[in-house]
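> Got a sequence here, can you model it:
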Amino acid sequence: MLKKIGTVELKPGMFVVDTGISWLENPYLYAHEGLVGSESDVRRIRDEGYLEVFIDTRRSLFGRDPDGVSDEEILSGALQQLEDPGVLEPQVPVAEEMRKATVLYDTTVRYARGIMDEMRDKGVVDMSEAEPLVDSMLGSITRNTNALVGLAKLRNVDEYTYTHCINVGLLSMVFGRHLGFGPVTLARLGLAGLFHDLGKARIPDDILKSPRRLSPDEFEVMKGHPGIGFEYMRERGGVPEEVLEGVYEHHEKHNGLGYPRGLRGEQISVAGRILAVVDVYDALTSRRVYKEPMLPHKALSLMYGMRGQDFSPGLVERFIRCLGIYPVGSVVELNTGQRCVVSEANLRNPLQPRVLIVHDSKGRPCSPRPLDLAGQTAVRIATCLDPVGVGIDPGRALGAM
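Next comes the predicted model:
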């Protein structure tokens, strides 16, 4: 399994992994894949200024995970140690909510595009529509969480900047609801997510879209974007404290290696901690010009390896419990060969979600048919697939239920 450690803990015999995490915002993450051969290799990595590294415990020469146990099984075992969160039953079928959610999502994309363009071109933003849109998203989440969560997976790579802001907002509300927060706090988490990257609109494109590792001076400019958004919103006045905290602190890390202030542990606000988790998840699972998306279950497994380093202990586990090891909208293949879209997570047994069969065992499209894997003894998920690669539209499938 993947695990994130400080380079001060790196030893010969550990296997370093390139996870594909953006180096734009992680320039101190060493990612040259391979076995660390000697103490001189370790010293060289530290001398070059790298502070963190991902290792694969299965491919390292010591401290290895048990053979034959998948990452998903390890995650499932960890989640079983958490308290039962209870199940928030949907108020309406997902197909019914999907129609409303699609219109709402598209409307919010247009708004997000508008505010980022305004911030870039004029340095001012019309925030008047934000609260009604966030309230509408919260209403949709309350009626049936799976509709908007499923739509969050359907991204146009050219609109990443806008869809990322929306997804961080809606997933922060989904996560906050799972944690038991009330509607006022949830709406503030949604606003913080919607505006969390507002400051990036003022970062020069040659830095924001750089195809190479940033220089120390360039990274200092990049690190300024949370502060730019925070200062703009604070000066406007009337913005709730939780929103300001989420915008300012979404890149802070539990171990103190984040930015802009290098806060550590409990110094980071609740909003900052929640947005940090959601921000990384959506970035990992997004298709970008320079990278393919990471499959959701792999992203969650990677983030599990970051617990106690980037994220507060226990928070990632609860986020995985919230979304499920196979989040809604994931495309999976069963051991029968049938291909499915995950339609509902199973909080009590994360390896057995409800799915919608959309391809038969020979890979041919078929009429969607629901299947609850919790009621199956011989049928299980064999692997997770890239929806684009197999020609499956999760949103359309969920809307047809």
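> From now on I want contacts and neighbour counts done on CA atoms only, so please keep to that.
Fine.
> didn't Met222 look like it was pressed against Leu208?
Yes: assessed by C-alpha atoms under 8 Å, Met222 is found in contact with Leu208 at 7.3 Å.
> So which of these two has more stuff around it?
The residue with more neighbours, out of Met222 and Leu208, is Met222; 21 against 18, by other C-alpha atoms under 10 Å.
> Name the nearest residue to the more buried one, ignoring sequence neighbours.
Excluding the flanking residues, the one nearest Met222 by C-alpha to C-alpha, 6 or more residues apart in numbering is Ile203, at 6.8 Å.
> Count the residues that sit near that neighbour.
Count around Ile203 with other C-alpha under 10 Å applied: 18.
> Likewise for Arg110?
By the measure other C-alpha under 10 Å, the count of residues near Arg110 is 12.
> Make sure it is indeed in a strand.
No: applying DSSP: H, G, I helix; E, B strand; the rest coil, one finds Arg110 to be helix, outside a strand.
> And it, how far from Met116?
Distance from Arg110 to Met116, counting by C-alpha to C-alpha, to the nearest Å: 10 Å.
> Would you do the same for the sequence below? I want to compare the two.
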Amino acid sequence: MNIEKEKVSVKFLKIGMYVCKLDRSWLDTPFPFQGFYIRSHTEIKDLQTFCKYVYIDVVKGKTLSSESKISKPSPLLRKNTKARKYIGRSTPLVVKHDFYPSEHKPIKSEFNGAHNLMLDMTAAVEETSFNLRVGKGLDIKKTKKIASQVVNSVLRNPNTLIWLTQLKNQGRYIYGHSLKSAIFAAVFGRHLGLPEDKLEILVSGVLLSDIGKTKICRKLLNKSEPYTDEEVKTVRGHVELGVELLAKDKHMDHDILTIVETHHERFDGSGYPYGLVGNEIPAYGQIAGIVDTYDAMTSKRPFGKLHTPSQAMETLYKQRNKLFSAKLVDEFIQAIGLYPSGSAVQLSDGSIGLVLSHNKQKRLKPEILLVKDEHGETLEKPKFIDLSKKAMFSKKERPCVTSALGNNEINFDPDQMIAGFNNKPSLKKMLFA
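Alright, predicted model coming up:
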């Protein structure tokens, strides 16, 4: 169906309208470039700040004369009637974008600590997995300590840990997946304005969300061919196995159990194990589902297609109000960016670089670590460039990002680069001046 557009002055915007086009480039605004539903008076004020008029999609949302509401999934769509164990009444998520300061510490002051933290996290998760496989108990205090360290690092700088996870593949998929998902959850939660104690609960829950897989045969988990129906049933059982494992600890937080229990539920009722619909899924469970799916798409797995970050974001966007809440998908794109820290990208002049941190206002002009020049030649010394700012004494605009690349396409050694950060003061000085 073609988009049916209607030009509307920003003075007459209403909650429920779907903005599909602006009177200026999306890149000059903080709004999702694919379009979005207006869901608050704050968003209307933001539109009035940046624009004089916009175009609305009269098929997707309200018109000037329409009072119809955006349709929501019906609980009647639920396919599963299993009794829920730890899911209570869902508390609405209150987004507070200004809860944390927009300014944060530079990567240079966070890098060494974040790199050591990644090593400690990897070792701790592998140790936990091994202990559970051989019948030992779970040390929830260790998990919470890791979660607290992740949150503290992300509060200081939300880009550094993401940069490291994208730059260096951390061991087996099952370990790397839980670690990276937890880091994405921390960055997402920071963007939403969750208090620090709630961030630690969220990160702990996401770290432990796949803990039930320690009770499933490794050969099955690492299978590269499609699962049979029976194997799908077995693998999906990791949710209930995980909840049972964690519930044995009398000190386990109820919210952690809820996250583990609901991270595979989906907005349209197609998820498992209960087939919950819409906001029946607790907010933390919805957040966990989004970060779990995003990292699965952008990680090398025994099965499934490997997506670039921008491809994964596009896929998530298409699932708004289908698999995931439209509001949360929009917020996730804002939090992580189309080209997250660590993404390999090609610029309009043909050069290639790694994103250091994304620019929420100018998505195609992030901070870049340039590793190849416009002729495809690898630079002897990587060069730091903020694409949103002109070069000193130059009137020429910086190039912009034109496409995402797989990190395997740019042929560089991440271990050597990390060693360079840790051991070469001159390289640090050049990068972070």
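> ok, which stretches of the stretch 51-200 of the first structure are strands?
Along the stretch 51-200 of the first structure, the stretches classed as strands by DSSP state E, counting those that start in this stretch are 52-56.
> That one: helices as residue ranges?
For the stretch 51-200 of the first structure, the helices defined by DSSP state H, counting those that start in this stretch cover 71-79, 94-121, 130-143, 145-151, 160-179, 183-195.
> how about JSON lines for these, with distance to Val270 of the first structure added?
Formatted as JSON lines, the helices of the stretch 51-200 of the first structure follow (distance: least, C-alpha to C-alpha, whole Å):
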{"stretch": "helix 71-79", "distance to Val270 of the first structure": "21"}
{"stretch": "helix 94-121", "distance to Val270 of the first structure": "24"}
{"stretch": "helix 130-143", "distance to Val270 of the first structure": "19"}
{"stretch": "helix 145-151", "distance to Val270 of the first structure": "22"}
{"stretch": "helix 160-179", "distance to Val270 of the first structure": "10"}
{"stretch": "helix 183-195", "distance to Val270 of the first structure": "10"}
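> So which of the ones you listed is nearest Gly329 of the first structure?
Nearest to Gly329 of the first structure, of all the helices of the stretch 51-200 of the first structure, is helix 145-151, at 4.7 Å by C-alpha to C-alpha.
> outside of that closest one, which residues touch it?
90, 94-95, 97-98, 101-102, 105, 137, 140-141, 170-171, 174, 328-329, 343-344, 394-395, 398 (C-alpha atoms under 8 Å, 6 or more residues apart in numbering).
> so it matches what in the second structure?
Matched against the second structure by TM-score structural alignment, helix 145-151 of the first structure falls on residues 158-164.
> quick one: the matching stretch to chain centroid distance?
12 Å (C-alpha atoms, centre = their mean, to the nearest Å).
> Could you do stretch 138-154 of the first structure as well?
Centroid separation for stretch 138-154 of the first structure versus its chain: 15 Å, with C-alpha atoms, centre = their mean.
> residues of that stretch that come out buried?
If you call a residue buried by 16 or more other C-alpha atoms under 10 Å, then stretch 138-154 of the first structure has these buried ones: 138, 140-154.
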